[in-house]
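Q: Following is a predicted model, sequence given first.
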Amino acid sequence: MTKLNDSKQTLQLLGIAALNEMQEAAVSNIVQHKNVLLLSPTGSGKTLAFLIPLLEHLNPKGKLVQALVLTPSRELAIQIEQVWKAMQTGYKIICSYGGHDMPTEINSLVEPPALLVGTPGRIADHLKRRTFDPKGIRLYIFDEFDKSLALGFEEDMEYITKALKPEVQKVFVSATASIAIPAFAEPKQLVVLNFLKGRDEAPTVEMHTVWSPEKDKVNTLYDLLCTLGKVPVIIFCNHREAVERTGSLLAELGIANTIFHGGMEQMQREQALIKFRNGTAQYLIATDLAARGLDIPDIDHIVHYHLPSTNAEFTHRNGRTSRMNSKGNVYLILHEDETLPNYLPETPPTFSLKLHAPPPAASEWGTVYLNGGKKDKLNKVDIVGLFIQKGNLTKEELGLIMVKDHNCFVAVKKSKISSLLKLVREEKIKGKKFLIMEAR
C-alpha cells in the first residue's frame, strides 16, 4: 500500500517533481485530521492536495467505505478516479454517478471500496437503497462544493451528511472565495487555506472585446477563429441549445468543432473531451459544465459567445486559460445593444479582426476507437505495438492514447487512419479480436 511517507514515489508515478505550496499546506492540515476549507484557483492541483493525505486515513484492514468524495459532475468524479488509479495505492475506488448502470454499481459495492467518489444525487440514492454502510467513513470531502449547491444538490448533500457520524472530518474544496458553507455541513472548527488571496489576474489574462455588427454572432465568431489561426479554443455559450446551434453553423462554414453540454450522453461528452485533448478537434463549444473541474489541457484562448450571469462563472471560464500562472487571452463577443453585467465595470479594449483571413487549417489528427480497455487487460503498450508493428505506423503518426475501463481512444494522423484500419481489422491483441474503427 502507498502511504504518505511514500509520497515521493506517488509523485513520480504522476510525473510530478514536488508538491506546490498550496498542496503542502493542505496535506499538512488534512493529515492532522483538521476540518479544512481549501480555496485555490482552477488548475492549481487541488485534487492531489486532498488525495495524498486521504491515504493516511485508510486502514488496509478496513471492511467498509472509509472516505467519501462528493463532486458536482460525472466528469470530475471520473477524473478523480483516474488520478487515484494512477497513484497505484492498492486501495479500491468506486466512481458513482447518474447515467452509470445502477446494478453494476450495486454489485461493485458488495465488496466496499476504501474510497467512494460520486455525485450527490447518486450517493444519496445508494444510501436510501442501503447498498453501502456509511458508518466507516472518516473523511468526507466536498469537491467544488459551491457548484454542487448551485446545481441544486443541497438536499442530497444534507441527507448524506446526516447519514455520517457527526465527528467525521470534513474538507471543502473550491476555486471561488465568495462562498458560504451550509449550516448542515459547517463544522465547529475550520482551518481556512485561502490561496486565492492576492491573485492578480491582470498580468495573466488579457481581455479583448470583439464587436459583432449583428445580434447573431456566428459570423463574427468565424472571423475571430480565422484571425486566431490554428490554435485550440474553448467557446462558451449560456445554453445547450446555443451550443448545438453554434456548433452546427460553424461546421457549415467549414470550421470543424466538437460540443459539450449536460444534455449529452456520458459517452458523447467523454468523446468530445477526448477529441479536444488529443487535437482531433481544435474548437470546443460548451456550456459552463466545461468551466471547472475537467481535465482539459492548458489553452491560450477563451471566447465568451455569451457572457455568464455571475462573476464566479466568468472567473471559472477564464480559469481554463490562466492556469498556474500561465498567460491567456479572453475574448468577449458583444453587440452594441448588449449591456455589460455588473461584474464588468468597463468594456475591455477592442480586438481588431483581420480582413479576409483564411480559415484555420484542419487538424491533422483523427481519433481511432477500440472496444476494449483496462478490464480486458489492455494497456498503451499493447496499442502502440499493434499500430506500429501491424498497422505500419511510425511513432510520429501516433498521438495521445487514452485507455479507459472498457474502451480505448487513440490519436492517429488522419492520412493514415484508412490504411491502418485495413491492416489491423483481423488482428488480435492478447488472443482476442476487438472492434477498431474511427470515432465519429
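A: Ah, there it is.
Q: CA only for contacts and neighbour counts going forward, please
A: Will do.
Q: where along this structure do the helices fall?
A: Counting by DSSP state H, the chain has helices at residues 7-13, 21-31, 46-54, 74-86, 102-108, 120-129, 145-150, 154-163, 218-228, 240-252, 266-277, 311-318, 380-385, 414-424.
Q: Tell me how many other residues crowd residue 26.
A: With neighbours defined by other C-alpha atoms under 10 Å, the count for residue 26 comes to 24.
Q: residues touching it, list them.
A: Neighbouring residues of residue 26 by C-alpha atoms under 8 Å, 6 or more residues apart in numbering: 36, 38, 49-50, 193.
Q: what's the distance between residue 106 and residue 342?
A: In this view, residue 106 and residue 342 are 47 Å apart by C-alpha to C-alpha, to the nearest Å.
Q: Likewise for residue 3?
A: In terms of C-alpha to C-alpha, residue 3 sits 48 Å off from residue 342.
Q: who's more crowded, those two?
A: Between residue 3 and residue 342, residue 3 has the larger neighbour count (other C-alpha under 10 Å), namely 16 against 10.
Q: I figured that one was touching residue 55, is that so?
A: Yes: if you go by C-alpha atoms under 8 Å, residue 3 and residue 55 touch, sitting 5.9 Å apart.
Q: what sits in contact with each of these two?
A: The contact sets of residue 3 and residue 55 overlap at residue 89 (C-alpha under 8 Å, 6+ apart).
Q: ok, back up a step: which of the contacts of residue 26 sit farthest apart?
A: 50 and 193 (12.5 Å; C-alpha to C-alpha).
Q: neighbour-wise, which of these two wins?
A: Shown here are residue 50 and residue 193; by other C-alpha under 10 Å, residue 50 has more neighbours (22 against 17).
Q: show me the contacts for the more buried one.
A: Residue 50 touches 23, 26-27, 30, counting by C-alpha under 8 Å, 6+ apart.
Q: circling back to that earlier point, with distance to residue 60 as extra columns, can I get the helices of the chain in a markdown table?
A: Shown next, in a markdown table, are the helices of the chain (distance: least, C-alpha to C-alpha, whole Å):
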| stretch | distance to residue 60 |
| --- | --- |
| helix 7-13 | 17 |
| helix 21-31 | 17 |
| helix 46-54 | 13 |
| helix 74-86 | 16 |
| helix 102-108 | 18 |
| helix 120-129 | 23 |
| helix 145-150 | 28 |
| helix 154-163 | 23 |
| helix 218-228 | 53 |
| helix 240-252 | 44 |
| helix 266-277 | 33 |
| helix 311-318 | 38 |
| helix 380-385 | 29 |
| helix 414-424 | 43 |
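Q: Need the winner for burial among these.
A: By mean neighbour count, with neighbours taken as mean count of other C-alpha atoms under 10 Å, helix 46-54 ranks first of the helices of the chain at a mean of 22.
Q: What number of residues are in the vicinity of residue 101?
A: 10.
Q: From residue 290, how far off is it?
A: Using C-alpha to C-alpha, one obtains 23 Å as the distance from residue 101 to residue 290.
Q: And here is the other one:
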Amino acid sequence: MPFSSLGLSPYVLPALQQGLQQAGYHEPTPVQQQAVPLSLQGRDLVVLAPTGSGKTAAYVLSILQQFFMAPARRPRVLEQLVLVPTRELALQVADVFTTLGRELARRPHVVCAVGGVSINPQMMALRGGADVVVATPGRLLDLLAHNALSLRQVRRLVLDEADRLLELGFGDELRQILAELPVQRQTLLFSATFPADIAALAAAGLRDPQHLHIGTQAPVEIEQRAFHVDSERRVALLLELLEEAQWPQLMVFVGSIRDGERLAVALRKADVHAQVLHGQLAQGRRVRLLQDFRDGELRVLVATDLAARGIDIARLPAVVNYDLPRSPADYLHRIGRTGRAGEKGQAVSFVDAASLAHWRLIGKRHRLEVALEQRPGFEPRQVAPPAVAADGNGGIKGRRPSRKDRLRAAAAAGKPAD
C-alpha cells in the first residue's frame, strides 16, 4: 500500500513523501495504514500499538497536513498539542516533525517544552505563538502558569504513550490540562497497553472514539534468545557475546542506576566504550549521550527503563536485558528498540535463578516460546528459590530481599552481609 492511499492531499503528499524517505519509511506501516485516514477524517482514536510500529509518524503526518492546508495566521495560534511522558520522547517527536515537514513550502513552528532545563528559552520560543507544541505535562502547566501560551484554540490533542503518562503519575496534571482545552476538539490516544485507567481516560476525554488494535506481539523481525546464567557471570557472557556477534552498537537494560554504573565500569575496563543513561542525569548530558550513540561514537548504551519507550535509534542491531524488566509489559518496549522500520534485530535476555519464575511469567503474558539456553562455559550453578507471589503490576514481590533478610541469610551462611 503506497502513502498516496492514506487520504493525504496531493498538495502535500510529494513533500511529505520526501520526508518519509529520509526517515526510512518506504511504505506505510500497519498503524499508519489504519490511523492516518481516520485521523484525517477528524475521528477521535484510541490506538493500541507496540513500540516501533510507526505511530509517531502516523499522527505527525495528519498534523502536518492539517497545518499546511489551513490558512497562515499571525500571530501564530496553537492548534496542535502533543503530550508525552518523557523529555527524550518529546525531543524525538519534535525531530520527527522536522524530518517529515522539511520539504513543505510552509513549515510549522514546533516548540518542544520539557522539564529539567531552564524555562526561559521555551518561553522565548513561544513569543509570537507556536503552531505545534510537544510537551511533558509538568512543563506545560508551568508555561500556562506563566501565561506563555493558551490552550483555548487547540483543535487536536495527541496523548502519546498514554499508559506511561499514567504510570509516571501524570494523572492529576492531565486532568488540569484537559480542563483548559476546548470541548470540541479531536483527541488521539496512543498506548502500548490498555489498563483500566487508560479505558477511563478514553471514556472521559474522547468522543465516540474508533479503537484500533494493531497487535502487541514482538515483531517477527526480532530474533529473541534467552540465556540461563548465574548473576555474577553476566558480565563475562555479555563480553563474549559482544565479541562473537560483533555488534557495532548495543543497548543494555538494567534494573537500577547502581547496577548500570557497575556494568558500565566493567565494560570500560574491558576496553568497551560504554556509558549509562538514567533519569538522574542532567538533560544536556542525556541529550549528548543519545546523540553520541546515534552517531556511532558510543558502542554500548547501558540504560534503565527510562529508555525503554520512545527512543528511536536507527538500525540498532541488538538489545540485551541484563536485568529482566520488573513489569512484563516493559519487555516488549525494551526489545522494540531493535528491529524497527522493517530492520532485523536481536533481543537477548539473561535469566538467573532468582528471575527464572519472572521469565516464565513474561513468556506467559506475551505468549512467547523462547527456549532458555545454557551456553557452554556458563552453565548455571545457582538453584532457583521457591516461587513467590506476583504483585498486581506483574512484578515479583520479594525479588529484592530487605537488608534484614540479607543479614539473616549471611548469618546462616557464615558470611558477612553486603
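A: Now that the structure is in, tell me what you want to look at. Given the structure is predicted, the values throughout are model-derived calculations rather than measurements.
Q: Tell me how the two chains score on TM-score.
A: The TM-score (TM-score structural alignment, normalised by the length of the second structure) is 0.77; 352 aligned residues with a C-alpha RMSD of 2.5 Å.
Q: what does stretch 313-325 of the second structure correspond to over in the first structure?
A: Stretch 313-325 of the second structure corresponds to residues 296-308 in the first structure, going by TM-score structural alignment.
Q: Per the alignment, name the residue of the second structure opposite residue 144 of the first structure.
A: Residue 144 of the first structure maps onto residue 161 in the second structure, by TM-score structural alignment.
Q: wait, doesn't that match sit right on residue 82?
A: No: Residue 161 of the second structure is not in contact with residue 82 according to C-alpha under 8 Å; the separation is 10.6 Å.
Q: Wait, a helix at residue 408 of the second structure?
A: Yes: per DSSP: H, G, I helix; E, B strand; the rest coil, residue 408 of the second structure lies within a helix segment.
Q: What's the match for it in the first structure?
A: Using TM-score structural alignment, residue 408 of the second structure sits opposite a gap in the first structure.
Q: State the number of residues packed around residue 408 of the second structure.
A: When neighbours are counted by other C-alpha under 10 Å, residue 408 of the second structure registers 13.
Q: Among the helices of the first structure, which comes closest to residue 201 of the first structure?
A: Nearest to residue 201 of the first structure, of the helices of the first structure and by C-alpha to C-alpha, is helix 311-318 at 9.6 Å.
Q: And residue 168 of the first structure, how close does it get to residue 94 of the first structure?
A: 20 Å.
Q: In contact with the residue mapped onto residue 53 of the second structure from the first structure, which residues are there?
A: Here residue 53 of the second structure is matched to residue 44 in the first structure, going by TM-score structural alignment. Residue 44 of the first structure makes contact with 323-324 under the criterion C-alpha under 8 Å, 6+ apart.
Q: Kindly recompute the last result at 6 Å.
A: residue 324 (C-alpha atoms under 6 Å, 6 or more residues apart in numbering).
Q: what number of residues lie near residue 354 of the second structure?
A: 18.
Q: repeat for residue 410 of the second structure
A: Neighbours of residue 410 of the second structure using other C-alpha under 10 Å come to 14.
Q: just residue 186 of the first structure next, same as before
A: Residues near residue 186 of the first structure, counting by other C-alpha under 10 Å: 13.
Q: And the alignment partner in the second structure of it, how far from residue 317 of the second structure?
A: The equivalent of residue 186 of the first structure in the second structure is residue 205 (alignment by TM-score structural alignment). Distance of residue 205 of the second structure to residue 317 of the second structure, given as C-alpha to C-alpha: 39 Å.
Q: same deal with residue 280 of the second structure?
A: Counting by C-alpha to C-alpha, the gap from residue 280 of the second structure to residue 317 of the second structure is 27 Å.
Q: More neighbours: which of these two?
A: residue 317 (21 against 9).
Q: Without its sequence neighbours, what residue ends up closest to the more buried one?
A: residue 345 (4.9 Å; C-alpha to C-alpha, 6 or more residues apart in numbering).
Q: May I have the residues that are in contact with whatever residue of the first structure lines up with the one you found?
A: Alignment note (TM-score structural alignment): residue 345 of the second structure maps to residue 328 of the first structure. By C-alpha under 6 Å, 6+ apart, residue 328 of the first structure lies in contact with 205, 300, 321-322.
Q: Closest to residue 230 of the first structure out of those?
A: After measuring these against residue 230 of the first structure - C-alpha to C-alpha - the closest member comes out as residue 300, at 11.7 Å.
Q: Please tell me I have it right and the closest one contacts residue 319.
A: No: judged on C-alpha atoms under 6 Å, residue 300 of the first structure makes no contact with residue 319 at a distance of 10.6 Å.
Q: do you know how far the residue most central in space within the first structure is from residue 12 of the first structure?
A: When C-alpha atoms, centre = their mean is applied to the first structure, the residue found nearest the centroid is residue 294 (1.2 Å). Per C-alpha to C-alpha, residue 294 of the first structure is found 22 Å from residue 12 of the first structure.
Q: same question, residue 99 of the first structure
A: Counting by C-alpha to C-alpha, the gap from residue 99 of the first structure to residue 12 of the first structure is 34 Å.
Q: for residue 111 of the first structure, same thing?
A: 30 Å.
Q: likewise residue 170 of the first structure?
A: Relative to residue 12 of the first structure, and taking C-alpha to C-alpha, residue 170 of the first structure is found at 28 Å.
Q: Same question for residue 201 of the first structure.
A: 31 Å.
Q: and what of residue 85 of the first structure?
A: 14 Å.
Q: Same question for residue 86 of the first structure.
A: 10 Å.
Q: now residue 52 of the first structure
A: In this structure, residue 52 of the first structure and residue 12 of the first structure are 13 Å apart, going by C-alpha to C-alpha.
Q: swap in residue 140 of the first structure?
A: Taken as C-alpha to C-alpha, the span from residue 140 of the first structure to residue 12 of the first structure is 27 Å.
Q: again with residue 175 of the first structure
A: Counting by C-alpha to C-alpha, the gap from residue 175 of the first structure to residue 12 of the first structure is 26 Å.
Q: Over to residue 326 of the first structure?
A: The value you get for residue 326 of the first structure to residue 12 of the first structure, if C-alpha to C-alpha is used, is 23 Å.
Q: What of residue 48 of the first structure?
A: Residue 48 of the first structure is 13 Å from residue 12 of the first structure, by C-alpha to C-alpha.
Q: aligned partner of residue 264 of the first structure in the second structure?
A: Match for residue 264 of the first structure (TM-score structural alignment): residue 281.
Q: My error: substitute residue 244 of the first structure in the last question.
A: Residue 244 of the first structure maps onto residue 261 in the second structure, by TM-score structural alignment.
Q: same question, residue 101 of the first structure
A: Matched to the second structure by TM-score structural alignment, residue 101 of the first structure sits across from residue 118.
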